[in-house]
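Undergrad: 3D model of this:
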Amino acid sequence: MVRITGLVLLLLCVGAAVEAAPPSLQLRLPPPPVAVENPAPKLPVPGEALAGALDATTTPLGLDEVLASAERSYPLLVAALLRRDVAEADLLSARGGFDLNWRTRGSVVGLGYYDYLSVDSLLEQPTPLWGTTVFGGWRLGRGDIPPYYGNLETNKGGELRAGVSVPILRNGAVDKRRADVRKAELGRTVAEGDIGLFVLDLQRSAAYRYWDWVIAGRRLRIAQDLLTIAEVRDEAVRRRSDLGDVADIDRLDNERAIAERQERVVAAERTLEQAAIALSLFLRDEEGAPVLVSPARLPPALPDPQEHLHPNPIERALERRPELKRIQALRKQNQVDVQLAKNQVLPSLDLSLVGSKDVGATVPGRTYLDEPEVVGGVLFEVPLQRRVAKGRLQAAQAALARLTAEEQMARDRITADVRDALSALHAASQRVDLAREQLRLAVKLEEAERTRFDLGESNLLFVNLREQATASAALVEAEALGSWLRAQADFRAAIGGVSQDDEPALRDP
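TA: From the prediction side, this is the model:
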């Protein structure tokens, strides 16, 4: 009679313990509090080792918040954005080739047979109109000017002149000034491509670190749930052992299981802290300091794999990927070099027209200076071998061919990236489905084994094995979800990122 009463009490205690296990392992009702005779060592609270540095916020942390923080304060991104300033500075420098130029020179001859002075001041303004240069100036010649320097003579007020110079062949269709400006304008596109590449890699890395942290939190939760089951069952096993229904070795085995699961909780806690530290490089406060996120901000659930993909991912990637835009801008820069080199092979043929008029009092005996003058000129020049221009042309054409090959390779690589990302997404989605089926079956086996144990048809060893199998299946499911989420980050990067114009399902995994 005493044995029957003890068995009834034991079944009630074990039943209450089973019902108290965490929901993630399919147990139902919480047990009443029990007193443990030999309490297990106190486990650290998640994040306890970093408690002084943890963020006090408790709202769940989302991926969008991490990405926004990284794009706002990540130090290397701030450095990368300076390339834009460098490109703007290069453009400003190139436009300086069209700055107004002022030249003045003077000479005084004070010793010798002739004593005189001369001053010549000139303003030149290059223009982008077929390489045309306009100019205007003033000059003055005073004193006893030798007759062989008669061109220095002016009236007492000097001479005003203005003119224009137009290149017909070399430097006509294109010259170095205009080529430098065009290349500098394209340099801004190159800089934007460099920045875009960095941003894509930053977004992918930040997403990886975020999902690593989330999955680490899920692993910790699984370890804690597994430990809770053993701790809840411990009192029931003790009572059953005291009643003589189970051997003391079963009681010791449960204590061993508790110690083993405590160790796993500590290891999972360390993994979560490590993931939080890695995430802090991307999650920063308004001042740019890294933020150690609290476990309290872990999202309550993981997103389910979805098949909402862009309808034409390869076409989209070829339109948006920054490295392709960068190479295309480099090719255009090189095409400018080719055009300039071809132009420089041509001979120089410049036409000029200059008008002048002396002002002020007439120098005695120099009345001819009062008449205005208009002078037209032609300048022809050509290096007969033209090796400099030909060498530059060959180099520019070779560089253009190289960039053309690189562009084709970039297109092929982008296509391969998209296909690989799609393959990874599909495989990860299948893994999640299979892992969930594995978990469902493991839970059913665990429940059946626990029922057999309650009826006295099994032992604690087999119950522990079933619980371990369920926990392993839960970990496999978490890792499969993590693989899908990381594959989603790879897919976003492969298609060139997402924007607010995209469908919500494409923006949010």
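Undergrad: From now on I want contacts and neighbour counts done on CA atoms only, so please keep to that.
TA: Noted.
Undergrad: ranges for the helices of the stretch 401-509 of the chain?
TA: Along the stretch 401-509 of the chain, the stretches classed as helices by DSSP state H, counting those that start in this stretch are 460-494, 504-507.
Undergrad: Can you list the helices and strands that the longest one packs against?
TA: Same thing as helix 460-494. Secondary-structure packing of helix 460-494 (3 or more Cα pairs under 8 Å, 6 or more residues apart in numbering; DSSP states H and E): helix 176-242, helix 248-280, helix 387-454.
Undergrad: measure the spatially most central residue of the chain to L77 for me?
TA: Using Cα atoms, centre = their mean, the residue of the chain that lies closest to the mean C-alpha position is V199, 1.7 Å off. V199 sits 7 Å away from L77, going by Cα to Cα, to the nearest Å.
Undergrad: between these two, what contacts are shared?
TA: Residues touching both V199 and L77 (Cα atoms under 8 Å, 6 or more residues apart in numbering) are E71.
Undergrad: Just to be sure, A301 is in a strand?
TA: No. A301 is assigned coil when assessed by DSSP: H, G, I helix; E, B strand; the rest coil, not a strand.
Undergrad: Please generate a structure for the following sequence too, so the two can be compared:
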Amino acid sequence: MGTSLRSIPSPSFAMTGGGKIFSLLTFIFSLFTPSARAQDSLRFFSFDEFQELVLTNHPVARQAALLPEIARAELLEVRGLFDPKFVAYFDRKGFKGIDYYNRFDTYLRVPTWFGADLKAGYEQNTGGRLLAEESPRLAYAGLTMPLAQNLLIDARRATLRQARLAQGLAEAERLGLLNKVLLDAAKTYWDWYLSDQQAQLAEEGFQLADQRYRAVAQRTKIGDLAAVDSIEARITRQDRLVQAQQAELERQNARLVLSNFLWSASGDPLELPSGSRPGPMAFRTVADSTLQRLLTQARSRHPDLLKVDFKLRQLSVEERFRRNQLLPQFNVNFNFLNEPKVLQDNVIGNAFLVNNHKFGAEFILPLFLRKERGKLQQVRFKQTQILLDQRLIRREIGTDVQTAFNEIQNLAQQLATQEGIVRDQDQLTRAERRKFEMGESSLFLVNARESKFLELRYKLESIKAKYEKALAGLAFAAGGRV
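TA: Have a look, this model is predicted:
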């Protein structure tokens, strides 16, 4: 059972920065105050307040906020490939009373950004069966350097660049998740708004029918109207009572569905109280010039396109690395050597002399390069796939934006037309009531005019809700808020 939202204050979320956060915290705090729980008056919960609460506390929004953190943690892990390493090992062999060897080696290895590995260390060897090239004590310092394959790019540098690009990919995924949850939340809010308007209209219709039934019943008693008129008025009253009860049920269920999006800062589910109401609708128009701006925004900022772009850039790094793997391996290593006792005699003249060194080279060339060529082809095929996907996504996004924009323009026209129809029907209904009061009309016509008036008003509110949903759909199609 969730915590009940007992107060819906009205902070302004038009502000930014600390003011917005303070207002939101004040709003959340007010949900749990005892005085707020004691209030029974109507509470208005605006769409902006609802949206801000979803962005701040909804589990999906919190999960989305973790994606960049995970990407940063992965980048930290990849940077570990360049961490210096201190290594020490000891190896001893003794057999049948013979001390064969005692080998001790300790060194520091430092990977570098230009591909070489620096290494410096000290070894000490004792025993009766040492190899000829093993010195009792030896200090060394040098490097291993690739001169062909892995010179310009290697696995660790490629992995690091891809991890950096993954930061942007994670941010795009975060935006995509937020946009999706905001779209679902907006649709749910305006469903609640429509159910609330329907319940109000049904209650209004019932009250009108109840008042008319009482008036008709009174006139029937004095013989001013026939008994059948009283029966008809009672049937209308009961029918509208059923409609009001059904509308109230739908409003309660819509309120419960909306509560699925409401969470506290501590992660506890919240529920709207029964007396809460949607805030007044602030009608927002969309100018014709907005379409081009939204199309431009979608091409540059839509999360789906951003994700594809970062994937292409990651594959570009992979493709460069795979091309480099076609080169032969040619690695050289060089170490300066020195025995510590020489340092004691003449530090400047004898330490790490040129003739005290160790040098080596390695050359490897696979004759067919089938493994390397296969890897490169796979990467290029993936690039082609992503490029085709990018074109498709760009086309679909443009179509979605255009479709959503057309729907908004059409709904705006419907809204203006429907408002005129409601005004005209209101005049007809009022006129029919006056005629009935003067005995020039029937109860059937009054009920018909009134029912049609309520129906048209509900249709007007339905168009308003569709318009707001279409605005949310346009924002989602464009990859952000309108």
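Undergrad: ok so, going back, right, so the helices and strands packed on helix 460-494 of the first structure: which one is the most enclosed?
TA: Most buried of these, by mean neighbour count (mean count of other Cα atoms under 10 Å): helix 176-242, with a mean of 22.
Undergrad: Read off where it ends up in the second structure.
TA: On the second structure, the counterpart of helix 176-242 of the first structure by TM-score structural alignment is residues 155-221.
Undergrad: Spit out the contact partners of the corresponding residue of the first structure for E134 of the second structure.
TA: Counting by TM-score structural alignment, E134 of the second structure corresponds to L152 in the first structure. The neighbourhood of L152 of the first structure, defined by Cα under 8 Å, 6+ apart, consists of 118, 140-141, 145.
Undergrad: Could you check how far L152 of the first structure is from L117 of the first structure?
TA: From L152 of the first structure to L117 of the first structure the distance is 9 Å (Cα to Cα).
Undergrad: Give the residues shared as contacts by these two.
TA: Common neighbours of L152 of the first structure and L117 are listed as G141 (criterion: Cα under 8 Å, 6+ apart).
Undergrad: Minimum distance to Q468 of the first structure: which of the helices and strands packed on helix 460-494 of the first structure has it?
TA: Closest approach to Q468 of the first structure among those is made by helix 176-242 (7.9 Å; Cα to Cα).
Undergrad: what helices or strands is the closest one leaning on?
TA: helix 2-19, helix 63-73, helix 75-95, helix 248-280, helix 322-345, helix 460-494.
Undergrad: For my notes, please list those in a markdown table and give distance to S294 of the first structure for each entry.
TA: Shown next, in a markdown table, are these (distance: least, Cα to Cα, whole Å):
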| stretch | distance to S294 of the first structure |
| --- | --- |
| helix 2-19 | 30 |
| helix 63-73 | 14 |
| helix 75-95 | 23 |
| helix 248-280 | 8 |
| helix 322-345 | 35 |
| helix 460-494 | 20 |
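Undergrad: Tell me which of the ones you listed approaches A389 of the first structure most closely.
TA: Nearest of those (Cα to Cα): helix 322-345, 5.2 Å.
Undergrad: against the second structure, where does the closest one fall?
TA: Using TM-score structural alignment, helix 322-345 of the first structure pairs with 303-326 in the second structure.
Undergrad: ok, and what's touching the matching stretch?
TA: Contacts for stretch 303-326 of the second structure (Cα under 8 Å, 6+ apart): 149-150, 152-155, 158, 161-162, 165-166, 168-169, 172-173, 175-176, 299-300, 369, 372-373, 375-376, 379-380, 382-383, 386-387, 389-390, 393-394, 479.
Undergrad: so stretch 420-431 of the second structure aligns onto which residues of the first structure?
TA: Going by TM-score structural alignment: stretch 420-431 of the second structure matches residues 437-448.
Undergrad: on average, how far is the matching stretch from the matching bit in the second structure?
TA: Compared with the second structure after the fit, stretch 437-448 of the first structure shows a mean deviation of 1.7 Å (mean Cα distance after the TM-score superposition for the first structure).
Undergrad: Now do that stretch: distance to the chain's middle.
TA: 43 Å (Cα atoms, centre = their mean, to the nearest Å).
Undergrad: Tell me which residue of the first structure lines up with H58 of the second structure.
TA: In the first structure, H58 of the second structure lands on Y74 (TM-score structural alignment).
Undergrad: Redo the helices and strands packed on helix 460-494 of the first structure as a markdown table? Include distance to L369 of the first structure.
TA: As requested, those are arranged in a markdown table below (distance: least, Cα to Cα, whole Å):
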| stretch | distance to L369 of the first structure |
| --- | --- |
| helix 176-242 | 38 |
| helix 248-280 | 82 |
| helix 387-454 | 44 |
